[in-house]
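# sequence? don't have it. structure:
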């Protein structure tokens, strides 16, 4: 498979997998007879499918590829009591508990609620007889994602080449998804695409390792050192679309919240159902929030990196920022937050209380001075006795 076809294939594999509009996850299907290697962004939910026989119990295993003596360990299963693996060391046991706490089984499919970089590895689904699904997953750091905006003339990461000595040469490059739809209708909006770090290793012009996600290949080739991070590419777009506009009464509105806070406090909103794999935008009244404004340092807000803008942070709220904030995912309203400032009333201190506090303060100062004089006199008398 040449590099061009491989890139196109990965773009389809990662971003044209099925996910319903009322789900916050991207779904990948890799049966055991068709294993795949692909990358995902940390902190964004993913679902790994397991095509099990009807209602058959299954269990999921994880293999930590960075552990030198690792073996596949079961961390979740669809039925029965969970077995205790006595051969696990303390570190492996903690790893299994942590992974289990961030996983949910849905009809045998594995949903990783908040995947992390350290979750990179091999995931397999089994029943009592055989493997049903096989995944080699690289979780790349979305907190460290590089964001570029075409409107500002930003460049994407260039390809880089690393000399591995006798091993060969590593070419590090970005594999891109397709463009997501424009994030809003009826106005100028933004659209984004996600890019992941991939590596191809050659020696004497011969490919010795097919292109694969950086984290997976780095575990096999220890000399690999690079600074190529995942990427988020953004450009402006025409928001003309033929969909019916979203309303506040739609069933997809997951959160309707009265956000009580104080003037000059900070505010943090998390848009339900948002992820880096979906178009998302925010508005407040007639004002909209864009990545372009933020990157031009012309904004009093911050759209987060990890989810591609699914979290909105507003530091030091002023009076004009009171009101309703709405967020849209796939151009549908999913969250509504009403910022309401609490009234703070200050009462004057009664005169007699103020006078009492003044007396107490004066008395404290007098006693402190008196104690100092006594200590000074004692030290002087002690010194005189020593001299004589």
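That came through, no problem. Note that the structure is a prediction, hence the values are computed from the model and not measured.

# Please count neighbours and contacts with C-alpha atoms only from this point.
Fine.

# Do I have it right that residue 284 meets residue 326?
Yes: counting by C-alpha atoms under 8 Å, residue 326 is a contact partner of residue 284 at 6.5 Å.

# surely residue 182 meets residue 189?
Yes: using C-alpha under 8 Å, residue 182 is in contact with residue 189, at 6.1 Å.

# Find the residues that touch each one of the two.
Common contacts of residue 182 and residue 189 (C-alpha atoms under 8 Å, 6 or more residues apart in numbering): 237-239.

# Mind checking which of residue 284 and residue 326 has more residues around it?
residue 326 (22 against 17; other C-alpha atoms under 10 Å).

# from what I can see, the more buried one looks like it's in a strand, true?
Yes: the assignment for residue 326 (DSSP: H, G, I helix; E, B strand; the rest coil) places it in a strand.

# Could you report the separation of it from residue 382?
77 Å (C-alpha to C-alpha, to the nearest Å).

# also this one, for the comparison:
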């Protein structure tokens, strides 16, 4: 049947440094422009736009052509580079280009071309050195730079071209606003140019060749019509070390191109709110609160990080995590050496990522059953090419068994994946402790030389440590002919479909016990706390364990009692049901309890029964124009505040108890709570 390279497969997990406060949400922001994670500039179709920007500040160059190719020509030379060779750039899924911390040396021409090598837009950018930024404040009677003339082969004028004032960074109270100014040079009778583009390769040390930033006081009324809701506010903690007298705090979503301010109290408040206890970074007149909470908050059990999301269920956050899967690495993945053809079997309805070793990858497919074939643009809606060129497949179907190959223009190397998505609905599950036996080898037909057997994957790690646990392994249906290499059943029978009860994948479970090691298998980096509530119309609910997959070790608890595969398969699980087709990723529950799920022995989520009290939304700003409430109206408000403080204290104690009593390894965790 031919020689094939065995693909490598491993679970991909998120590695989050505990010194980075908002890694998760920043990664999400790379995929969602609505989070305003980066400022962007745009240019008309087939136009050349000349701009000055500041170095050291992220920027997105817009090009609305998915799969666009970007080229760069430096002002220091005429060589043209493919953008993928520049380390601090990233091609975004929609075709735009992200430059992270651009340097003055990256000034030059950025050209965007579509898949047919047609030029769509060009940006000629001067990244002026932010380290030379001249900053003045009007209230301090500080003056901006004055115009000057220089002799550069003739008399030229150096001046500052100012951007419009940004909006006031506060509303309803005194604030500040700023504007940026860029160094420009103008020759008589010519259009002015940014200094760096005008100078080109010529280097001239002059104190006037620098950008500016000017600040002034402002006061604007609160306008509800201009308010923008941002669906989360974030808490983090910090601690000064013995050898450090200070440290930097970073405000997520902030940029020198946007308004924003740091504060140690909420504007309009006479004192800091007791539940916040820290500096607050806010974008003006918007309900996005990003707060750094000092180490005293750890006494409430918030060991690393808290992000409070004002929504009822986990679905919003989990949707964001799922949609940004190419960046977060939530999918298990398979890889194949460049230029090889890899043949493998996988399970249907379980997400997978096919890695392409080519930097500018295109994907084609050929389905064996339906005989459909084509390019990625015509593929099913459950497939997407990531920004890195890999192919993410969500809930693959058995009918999508076939050949997937990635290729690169102007290259003869083609990497191919021949995949049999075996039907997970026919999965044969056995447990060694129940004396259940796996499937036996059989002949495809009576008297035939084709042998049907199960090719087993290695055992996964034990799903718990320090206490009795379970581990599982997957087995795939293969057919072997005499003197030929075995093939996955779906690939072997693609041309001549046949039915047999033996043509099915397997999953085997057994008991295990391992000691906890000091180093966890995967530093997942955060824990999600969610709530649920039964009502009269719902007899059951389905809980989803983030990061879980049938290809990874998973375990669940209900009120600290393990929910085991053995009880599930023996019919002794009465109040919940594991979804076997997802390897336990989903849990159907029939009564309230505190449910916790673990991935690779790490606690990743806890689901608590929701009380009948209403969930509190983020606080809205006080409208200064409204009449003050009557004294009688303040009584229920005070009662609500007392009740809220009591709930916050109880929640803190609950979280402290939860994190301290988590089975397995103890570690610092980032907490996502509602």
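All right, it came through fine. Not measured: the values here are computed from a predicted model.

# Report the TM-score for the pair.
After superposition, the two chains reach a TM-score of 0.69 (TM-score structural alignment, normalised by the length of the first structure), with 294 aligned residues with a C-alpha RMSD of 2.8 Å.

# re earlier: among the shared contacts of residue 182 and residue 189 of the first structure, which are in helices?
Among these, no residue falls in helices (DSSP state H).

# Mark which of those are buried, thanks.
237, 239 (16 or more other C-alpha atoms under 10 Å).

# Of the shared contacts of residue 182 and residue 189 of the first structure, which is the nearest to residue 305 of the first structure?
Of all those, residue 305 of the first structure sits closest to residue 237, with 20.0 Å by C-alpha to C-alpha.

# Map that closest one across to the second structure for me.
Matched to the second structure by TM-score structural alignment, residue 237 of the first structure sits across from residue 512.

# where along the second structure do the helices fall?
23-29, 195-199, 315-323, 325-328, 489-492, 565-570, 634-660.

# Out of those helices, the one nearest residue 347 of the second structure is which?
Of all the helices of the second structure, helix 489-492 comes closest under C-alpha to C-alpha, at 11.4 Å.

# what stretch of the first structure lies opposite the closest one in the alignment?
Using TM-score structural alignment, helix 489-492 of the second structure lines up with residues 214-217 of the first structure.

# That stretch vs the second structure - mean distance after superposition?
Comparison of stretch 214-217 of the first structure with the second structure after fitting gives an average deviation of 0.6 Å (mean C-alpha distance after the TM-score superposition for the first structure).

# residues in contact with the most centrally placed residue in the first structure?
In the first structure, the C-alpha nearest the mean C-alpha coordinate belongs to residue 43, at 3.2 Å (C-alpha atoms, centre = their mean). By C-alpha under 8 Å, 6+ apart, the contact set of residue 43 of the first structure is 113-116, 142, 306-307.

# quick revisit: any chance of the shared contacts of residue 182 and residue 189 of the first structure in TSV, plus distance to residue 266 of the first structure?
Converted to TSV, these look like this (distance: C-alpha to C-alpha, whole Å):
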residue	distance to residue 266 of the first structure
237	31
238	32
239	31
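
# out of the shared contacts of residue 182 and residue 189 of the first structure, which are inside strands?
237-238 (DSSP state E).

# what lines up against the residue nearest to the centre of the first structure once you look at the second structure?
So, by TM-score structural alignment, residue 43 of the first structure is matched to residue 349.

# what do you get for residue 305 of the first structure?
Using TM-score structural alignment, the partner of residue 305 of the first structure in the second structure is residue 580.

# ok, so what distance separates that match from residue 549 of the second structure?
Taken as C-alpha to C-alpha, the span from residue 580 of the second structure to residue 549 of the second structure is 11 Å.

# Which of the two has more residues huddled nearby?
When residue 580 of the second structure and residue 549 are compared for neighbours, residue 549 comes out ahead with 23 against 19, by other C-alpha under 10 Å.

# From residue 462 of the second structure, how far out is that one?
14 Å.

# for residue 641 of the second structure, same thing?
46 Å.

# Not counting its neighbours along the chain, what's nearest residue 464 of the second structure?
residue 601 (5.1 Å; C-alpha to C-alpha, 6 or more residues apart in numbering).

# My read is that that neighbour contacts residue 467, right?
No: Residue 601 of the second structure lies out of contact with residue 467 (C-alpha under 8 Å); the separation is 10.9 Å.

# of those two, who's got more company?
A side-by-side neighbour count of residue 601 of the second structure and residue 467, using other C-alpha under 10 Å, places residue 601 first with 23 against 13.

# quick one, which of the helices of the second structure is packed in tightest?
Highest mean neighbour count of these: helix 489-492, a mean of 24 (counted as mean count of other C-alpha atoms under 10 Å).

# That helix packs against which elements?
Judged by 3 or more C-alpha pairs under 8 Å, 6 or more residues apart in numbering; DSSP states H and E, helix 489-492 of the second structure is in contact with strand 414-422, strand 469-480.

# let's see 10 Å
When contacts are defined as 3 or more C-alpha pairs under 10 Å, 6 or more residues apart in numbering; DSSP states H and E, helix 489-492 of the second structure packs onto strand 341-347, strand 402-407, strand 414-422, strand 451-456, strand 469-480.

# Let me have these in a markdown table, adding distance to residue 605 of the second structure and mean neighbour count as columns.
A markdown table is the format used below for those (distance: least, C-alpha to C-alpha, whole Å; neighbours: other C-alpha atoms under 10 Å):
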| stretch | distance to residue 605 of the second structure | mean neighbour count |
| --- | --- | --- |
| strand 341-347 | 25 | 22 |
| strand 402-407 | 35 | 23 |
| strand 414-422 | 29 | 24 |
| strand 451-456 | 30 | 20 |
| strand 469-480 | 18 | 23 |
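
# Confirm that residue 354 of the first structure lies within a helix, as I assumed.
Yes: counting by three-state DSSP, residue 354 of the first structure is located in a helix.

# before we move on, back to that, could you double-check that the match of residue 305 of the first structure lies in contact with residue 564?
No: using C-alpha atoms under 10 Å, residue 580 of the second structure makes no contact with residue 564, being 11.5 Å away.
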